[in-house]
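>>> Task: produce atomic coordinates for the following.
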Amino acid sequence: MIRTIWFLAKVAIVVAIAIWLVERPGHVSVVWQGYVVETSFAMMVLILAVALGAAAVLYRLFRALWTAPSDIARYSRRRKRERGYRALTRGMVAVAAGDAGTARRMARKADGLLDEPPLTMLLQAQSAQLAGDEDAARRYFTAMLERPETAFLGLRGLLNQALRAGDRVEALALARRAQRIQPDTPWLLATLVDLEARAGDWAAAESTLQQAVQVGAVTPEEGRHRRAALLLERSYEAERRGRDDAADGHARAANDLLPGFVPAAARLARLLVKAGRTRKAMKVVQRAWRQNPHTELADAYREAIGAYDPLARAKQFQKLASYAPNHVESHLAVARAAMDAKLWGEARSHLTKAMEIEPSHRVYALLAELERGEHGNDEAAQTWLAQAASAPADPAWTCRACGHPAHAWSGLCESCGAFDTLEWKSPSLALHLTAGEHTRTGANTNLPTVIEAAR
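You can find the predicted model right below:
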C-alpha cells in the first residue's frame, strides 16, 4: 500500500512538472562549431533526461562487465562454502546416528570444500572414533593441538580417549593442560577433581573442588561432602607421615564442615583417644550420634571408654543411646555393652526392641551369642543363626558406582577407584545370599565368625 502511494506521488510530480513546462514555453539556441541547434526549453529538458538515463545505463553495464570476474569468483566461493557446510551438517548427523561410513565421506568432502580446520578436523576425528580407528582419531586430535583455536578441542578428545583407555596418568596431565587454556570450564573442573583425587593428590583436588563449586560445576552440598572426604584422606596421609597435629586438624575440619558425617566423627574421635583426650572423643561421638547413630560411632565410643569396667561401659552406652533412644543402632549398642557386662536381661530387652524396629542378620547373630553366653544353649543359638541366614543383609559401605562393598570407609572405592562414592547401605542380594550359605552350612565352628561380624 505504501509503495503504491509513493509511486502515484512520483507520477503526479512528473506530470506536474510536464504541465508546468508546457504552460511556460521557451526557446533554447545552441551554437557549436558552426552548427546552430534551436529547440524549445521543454524538448531540451527531455533530451537531457534521456541522455542522463542512457549514461547511467551504460555506466552500470560497464561496471557489471568490469566486476564480473570477481563476482563470479565470489559466487563460486559462496556456493563452495554452502556445499561444505551441508557436508559438515550431514557428517554431524551421521555421527549422531552412528553411521561411520557416511560420517567419514562427509568429513573428507567438508575438508575439501571448507578451509576451517576447527570444524572439519573435529568431524574427521569423531568419524574415525565412530569407525573404531582410535589411532586415526588420536592423530587428528594431536594435529589440533598445533592451532590455538583448536587446541582445547584436541585436548578434550585426547582426554576422553585416555579416560576410556583407563590411563589416568595421561588423563590427569591432559586435564591440567586443558585447564590452563580454559580454567573455568565446568565439566573439566569436575573431571579434574576426580582425577586428582584418584591420583591421591588430595591438596590439589581440594583446591580444584573449591573452584568447581564457584563456577557451578559441583553443587554446594556435594562440594561440602566431597571436601570432607578429601580432608579425611589428608588426615590419613598426615598420620602416615607422622604429622599428628595436621591429621587432627584435617579430621576436625571435616567434622565441622559436615556434622553427622560418620567417617569424620569416628576418625576425629579415634585421633582424640590416641592423644589421650578421651572425654573430648566421647563428646564428639555423642554429638554425631544425635544426627546419625551408626555402628562405627559405637566402635569409636567403645575405644574411648575402653579403660572403664564393663558395668561402667554399659552405663556410658545407655547415656549415648539416650541421644537417639528409638534408633535401632542405640538398642544394638546398649545390648552389646550389656552382654559384655553380663547383663543378660537388659541385653535381651534391647535386642527384642531392635528386632521390632529392623530385623537384620546382625540382630539374629547377637541373639545367638546371647543364648550361648547366658544359657550355653548351642541349639537355641543355631536356631537364631538359621533365621539370620534369611534375614535382611546388614548395611555396609557400598560403592554407588560399582556396587562393591568395602570393609571400611575410604575416599576411593577399592574396586573401581571412584572418589567419594561409598554409602552406608545394604550390599547386593547376591553377596548377602553367599554369606547366608556359609552360615547355613556351618555348625558350631562358624558361630564365632558370625558373632564377630555382629560385633
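>>> For the rest of this, base every contact and every neighbour count on C-alpha atoms.
OK.
>>> Which elements pack onto the longest helix belonging to the chain?
For the chain, the helix that runs over the most residues, judged by DSSP state H, is helix 41-97. The helices and strands touching helix 41-97, judged by 3 or more C-alpha pairs under 8 Å, 6 or more residues apart in numbering; DSSP states H and E, are helix 2-23, strand 27-32, helix 100-113, helix 117-130.
>>> who touches the second one?
Under the contact criterion C-alpha atoms under 8 Å, 6 or more residues apart in numbering, strand 27-32 has outside partners 36, 37, 38, 39, 40, 41, 44.
>>> correct me, but residue 397 touches residue 413?
No: the pair residue 397 / residue 413 is not scored as a contact, 9.6 Å apart, by C-alpha atoms under 8 Å.
>>> So which of these two has more stuff around it?
residue 413 (24 against 21; other C-alpha atoms under 10 Å).
>>> Following up with a second sequence; could you model it the same way so I can compare the two?
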Amino acid sequence: MIRGGIVIFIVAAVAVAILALTGDPGRASVAWLGWRADMTAATLVLIVFFTSLVATVGWRTLLWILAAPQRAARAREDNRRRQAGEALTRGFLAAAAGDGLEARRLALKAADLAEETPGLVRVLAAQAAEAAGDLAAAEAAYTAMLGFPEMRLAGLKGLMDLAFEQGDRDTALKYAEQAYGQTRAARWAWRALLEARLDAADWQAALDLVKGALDRKIVPPITAERARAALLAALAAQLEHSPEPKARAQALDNAVEAAKLQPGFAPGVVMAARLLAQDGKLAKAEGVIEQAWKTAPHPALWLAYRDLRTTETPQQRAKRLRELAGENPTHRESRILHVEQALVTGDAAAARDAARALEGEPVTARTAGLLARVAYASGQPDEARVWMARGMSAPHEPDWSDLDPEGRAFAYHASDWARLVATFAETGELIHPRFERHERPMSELPELPISYADSAPFLGPDGREPVLHPAEDHGFDEEEPVESMGPAPRRRGAVRRRLASGRRAAK
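Model (predicted):
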C-alpha cells in the first residue's frame, strides 16, 4: 500500500510540474448529475491524486481486516513451531545429560507440538526412555522407527546399542548386519561386525569386511591397507602351524603380502622372513627385512635377520648386520646394532666406540645389559657388574617386550592379534600386549659372573689401583682349652675369598 501511494504521489507531482513549467494552468470542467465544476488542470490532478490515495488506503484496510483470521492462525502456528523446537532442543540436551525424567517430559510436550517433525520426536522419545532406564520403552520406540524408511537406519542402530547393553551379542550383530546390508555408509554397523570377527579370530571374514568397506568408501585407503596387512599376518600366524602343506603355503603367501603392503608392520615382516627361510628363499627373506628396516627398525627384525643364516663365520655375520644397520644409519636401533655386530666379532674397542653413540640416552634394562657386555668384553668386569646392577632396576623397552623368554617374536594370543589389528589399522602404531601385562621378555642382561674372581681384584678408592685385602685365619687350636665359652667350638679353616663358578660367555 505504501508503495502504491508513493507511485500516485510521483505521478501527480510530475503532472503538476509539467503544467507549471508550460505556464498554462489549463482548464478542466466536470459535469455530473446536474452539477458543473470548473477548475484548473492542476487542481483536477490533485483531486484525482487524493481520491486515488484514499481509495487505495480504504481497499488495503478492508483486505487487512478480512485477512485477520489467517494472520492469527499463522501467528499461532509460528508460536507452536517455536515451542516445539525449544522442547526438542531441551529434550535432546536433557537426554544427553542423563536426565531421563526431564527428557521424557519434554518428549511428551514435543509430541503434542511438533507435528511436522515426527522423526525427531520418536528419536527423542527413544533416547529419553534410555536415559530414564526404561529399556522396554526405548526398544518399543526404536522398533516403531523401523516402519518408516527415513528412520529405519536410526532404529536399527538404537536396537543394536540396546542389545549390546543387555549383553545380547547375537541380536546386536543381527541388527548390524541388517543395517550394513541396507546402506553403503553405515560405518557403525561395519565397525560392529568387524569387532565381532576379530573377537572370534575369523581373520578371513574380517578381510572380506575390510575389502567391502574400501569399496563402499567407509574407510580411507590407508586404513584399509593397514588393516589388511595386520589381518594377513594374523591369518598367517593361524595357518603357520597347520599340518596341511596347502595351509602352510597359504600362510607364506599371506605373510609376504602383509610385508609388501606395510613394511613397517614388524610382526608381518618377521613372519614372512621366517617362512621364506623355511622355504629355502634366504635372499628374499633378507630383502624383506632390509626393506622393513628402512621403514621402521625393530629389535625383532635384526634378530630374525641374524638367525637367517646359521653356517657363517662371526665375521660374515657381523658384516651382514653392519650392512643392515646401514639401511637406516641414524635410527637408534641401528646404533645398537653397530654395537652388537662389533661384539659378534669380539672387537671390544669397536664395540666401545659404537656404544658412545648411546651416551645421553635414558638407561633401560636393554641398554644396561648391552653396555655390561661391552665392558666385560673389554676386560672391565667391575664396570660390567655396575651396569648389571643398574639394569636390574632400569625400565624395560616396549619393543623388546615383543620377544618372549625363548626369543620368539610376536608370539601373541588371538585376543592380542585382534587388538593389534584394530589399533594398527586406526593409528599405524604397534601395541605391546606382553609389555602391558608386565610379562617377562627375553633376557636383557647377560649371564656374567656376579662374584669377584681372582682375576678381578678390588678397586681402590681412586677406582684404579687395586687394594689387596688378605684374609686372616681366626681358627682355634683344638688342644687349647677355652674356659669362658662353654663347649669348644668347631675349628674353622682360613676364610677363603668366594670365587665365581666360572666365566660364562656373554650373550
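>>> ok, now how distant is residue 36 of structure 1 from residue 25 of structure 1?
As judged by C-alpha to C-alpha, to the nearest Å, residue 36 of structure 1 and residue 25 of structure 1 stand 20 Å apart.
>>> Residue 295 of structure 1 now?
Distance, residue 295 of structure 1 to residue 25 of structure 1, using C-alpha to C-alpha: 118 Å.
>>> Those two: which is more packed in?
Higher neighbour count among residue 295 of structure 1 and residue 25: residue 295, with 18 against 11, using other C-alpha under 10 Å.
>>> isn't residue 378 of structure 2 right up against residue 348?
Yes: because the distance of 5.2 Å satisfies C-alpha under 8 Å, residue 378 of structure 2 is recorded as touching residue 348.
>>> So for the two, which residue has more residues nearby?
Taking other C-alpha under 10 Å, residue 378 of structure 2 and residue 348 do not tie; residue 348 has more neighbours (20 against 17).
>>> Now check that one against structure 1: what is it aligned to?
Here residue 348 of structure 2 is matched to residue 345 in structure 1, going by TM-score structural alignment.
>>> cool, residue 135 of structure 2 as well?
Aligned partner of residue 135 of structure 2 by TM-score structural alignment: residue 134.
>>> For that match, list the residues it contacts.
Contact analysis of residue 134 of structure 1 by C-alpha under 8 Å, 6+ apart lists residue 128.
>>> That one and residue 173 of structure 1: what is the separation?
Counting by C-alpha to C-alpha, the gap from residue 134 of structure 1 to residue 173 of structure 1 is 19 Å.
>>> ok so, going back, could you dump the helices and strands packed on helix 41-97 of structure 1 into JSON lines and include distance to residue 157 of structure 1?
Output for the helices and strands packed on helix 41-97 of structure 1, formatted as JSON lines (distance: least, C-alpha to C-alpha, whole Å):
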{"stretch": "helix 2-23", "distance to residue 157 of structure 1": "57"}
{"stretch": "strand 27-32", "distance to residue 157 of structure 1": "82"}
{"stretch": "helix 100-113", "distance to residue 157 of structure 1": "17"}
{"stretch": "helix 117-130", "distance to residue 157 of structure 1": "8"}
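>>> Let me know the distance separating the alignment partner in structure 2 of residue 262 of structure 1 from residue 221 of structure 2.
Aligned by TM-score structural alignment, residue 262 of structure 1 pairs with residue 266 of structure 2. Distance of residue 266 of structure 2 to residue 221 of structure 2, computed by C-alpha to C-alpha: 20 Å.
>>> Looking only at neighbour counts, state which of the two leads.
Each of residue 266 of structure 2 and residue 221 has its neighbours counted (other C-alpha under 10 Å); residue 266 has more, 27 against 14.
>>> you'd agree that one is up against residue 298?
Yes: with contact defined as C-alpha under 8 Å, residue 266 of structure 2 reaches residue 298; the gap is 6.9 Å.
>>> Figure out how far the longest helix of structure 1 is from the centre of its chain.
52 Å (C-alpha atoms, centre = their mean, to the nearest Å).
>>> contacting residues around the match of residue 348 of structure 2?
Counting by C-alpha under 8 Å, 6+ apart, residue 345 of structure 1 touches no other residue.
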